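Novice: turn this into a structure:
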Amino acid sequence: MPLTSLIMASHHMKSTHFDNFDIDEAANHVARKIVSSDAEFEMRMKFHTCDIMEVKEKLGEYDCIFLAALVGMSKEEKVKILGHIRKYMKDGGVLLVRSANGARAFFYPIVEENELMEFEVLSIFHPTNDVINSVVLVRKPIF
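Specialist: Model prediction:
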């Protein structure tokens, strides 16, 4: 489920259009059903079924990309996906990576700051309440 974009679209970025990429068509089907109850919301949320590693030039169209915590369930896979996104995303674009910290790594792989060397790290936030995911905000440098 694209929880980050659903929350951002409904509470914070109320006029922004979101393209959501998921490898699982069943997940996209459920997400489409959720947004279909609101025509305006539905128009702003698009769902594409594909492997993010196959998305290339399209990544360069976005000012901001959200990478869900469940994308890349091993450290190696997550680092490979981060490299792919960095290669194709817009120079100066922002990437928000949902990660984990401490015991929360039981649920999601941790993205370490040293794995983001080719990004400018803007902020890292580790929640101390019931929220599981950490947030890592980075920018692709402009060359």
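Novice: rest of the way, CA atoms for contacts and neighbours
Specialist: OK.
Novice: would you indicate which residues of the biggest helix by length in the chain are buried?
Specialist: For the chain, the longest helix by residue count, based on DSSP state H, is helix 75-88. Neighbour-count burial for helix 75-88, counted by 16 or more other Cα atoms under 10 Å, picks out K78, V79, I81, L82, G83, H84, I85, R86, K87.
Novice: wait, what's in contact with the third one?
Specialist: Neighbouring residues of I81 by Cα atoms under 8 Å, 6 or more residues apart in numbering: I52, M53, G72.
Novice: mind giving me the ChimeraX select for those residues, buried ones only?
Specialist: This is how ChimeraX selects the buried members of the contacts of I81, with burial counted by 16+ other Cα under 10 Å:
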select :52,72
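Novice: now the contacts of I81 in a markdown table, with distance to M45 and secondary structure?
Specialist: Formatted as a markdown table, those follow (distance: Cα to Cα, whole Å; DSSP: H, G, I helix; E, B strand; the rest coil):
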| residue | distance to M45 | secondary structure |
| --- | --- | --- |
| I52 | 17 | helix |
| M53 | 21 | helix |
| G72 | 23 | coil |
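Novice: here's the other one to compare against:
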Amino acid sequence: MTTELSDTTLSADRIVHLTDQLAALPHLRPGPDTDALFGGLVQAVLATPDRQAGDVLAHPEVHRRKDAIRDLSARGETALEHAWAEHIGTAPDARAALAAFPYLDNYRRLTALEARLIAHAGAGTPTSVAVLGSGPLPLSTLGYAHALDAPVVGLDRDATAVALARRVAERLGSANVRFEQADAADVALGGYDVVVLAALVGETPSAKAAILRRMADVMRPGALLLARSARGARTLLYPPVDLAAMPGFEVLEVVHPTDDVINSVVVARRAA
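Specialist: Down below sits the predicted model:
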């Protein structure tokens, strides 16, 4: 018991220390200091076993910083994607530049898992896929188009992200994808067989639940929803999907990776 408590305290103290160091930085653009701190924070979260996660999350100093940690994580990921999208969009060899992206394998493994889950859900080959929150570096959107062999529309509310995503797709010679500016709060989704809700859409569990309720109103019956979520200590980095707050959807499967792929995946069908 003493060892367990000590491990919990050590994990919490490391998360708090790294969070405070990140919060003190003048910006979150990629660089040696920023990369090292975010890498340390991610590893501290991944190293926290599920049996300790509740105690770590309840630690007073961690709990007090919970919203700040998610905000730092979201802003850091956005800055990272912007920087790499600009690099890939201007590099002499775009594919070589993409190959150097440090999290490329994580994206590929996660989108491959999600494509298998879509197939397992009995959706057949979708004819239209939408990704809400496709971001400036649209690796998931490009991955779905390749794995599902279907046209995919990346949707993002940020005009700069859309422009960067278009440039990246063009430079990589990606087919079957297009990008449009749209907000999850009012976008029409009735024409899609599969709709993906990115991890950073909905900054809190309650905000994500509100978006899911709205999606249930506009998705067609029978369409699949794939929502990225998180479990345990990983909820410090991404807000989880509350399975009890998904009216209008039938939850088909929930997968929680145990490796360095952070996001969980929820697959649901829009009820008839």
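Novice: what's the TM-score here?
Specialist: Overlay of the two chains. TM-score (TM-score structural alignment, normalised by the length of the first structure): 0.88; 136 aligned residues with a Cα RMSD of 1.4 Å.
Novice: follow-up on the earlier one: what stretch of the second structure does the longest helix of the first structure fall on?
Specialist: Mapped onto the second structure using TM-score structural alignment, helix 75-88 of the first structure spans residues 205-218.
Novice: which residue in the second structure lines up with M53 of the first structure?
Specialist: M53 of the first structure maps onto A185 in the second structure, by TM-score structural alignment.
Novice: look up the closest residue to that match, ignoring the ones flanking it.
Specialist: Nearest non-adjacent residue to A185 of the second structure, counting by Cα to Cα, 6 or more residues apart in numbering: I211, 6.6 Å away.
Novice: could you report the distance from that neighbour to L104 of the second structure?
Specialist: I211 of the second structure sits 28 Å away from L104 of the second structure, going by Cα to Cα, to the nearest Å.
Novice: what do you get for A216 of the second structure?
Specialist: As judged by Cα to Cα, A216 of the second structure and L104 of the second structure stand 32 Å apart.
Novice: please, where are all the helices along the first structure?
Specialist: Using DSSP H, the helices of the first structure run over residues 3-7, 25-35, 39-44, 75-88.
Novice: how about the ones you listed in CSV, adding distance to I142 of the first structure?
Specialist: Converted to CSV, these look like this (distance: least, Cα to Cα, whole Å):
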stretch, distance to I142 of the first structure
helix 3-7, 25
helix 25-35, 33
helix 39-44, 29
helix 75-88, 12
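Novice: so which of these is nearest R139 of the first structure?
Specialist: helix 75-88 (9.2 Å; Cα to Cα).
Novice: ok, average deviation of that closest one from the second structure?
Specialist: Mean deviation of helix 75-88 of the first structure relative to the second structure after superposition (mean Cα distance after the TM-score superposition for the first structure): 0.8 Å.
Novice: residues in contact with the closest residue in space to L59 of the first structure that isn't next to it in sequence?
Specialist: Excluding its sequence neighbours, the residue lying closest to L59 of the first structure (Cα to Cα, 6+ apart) is M89, at 4.8 Å. Counting by Cα under 8 Å, 6+ apart, M89 of the first structure touches E57, L59, G60, E61, Y62, K140.
Novice: how about G89 of the second structure?
Specialist: By Cα under 8 Å, 6+ apart, the contact list for G89 of the second structure reads L164, R167, V168, R171.
Novice: who wins for neighbours among these?
Specialist: Among those, V168 has the most neighbours (other Cα atoms under 10 Å), with 27 neighbours.
Novice: please report how far the closest residue to K208 of the second structure other than its chain neighbours lies from L226 of the second structure.
Specialist: Once flanking residues are discounted, K208 of the second structure sits nearest to G202: 4.2 Å by Cα to Cα, 6+ apart. In this view, G202 of the second structure and L226 of the second structure are 14 Å apart by Cα to Cα.
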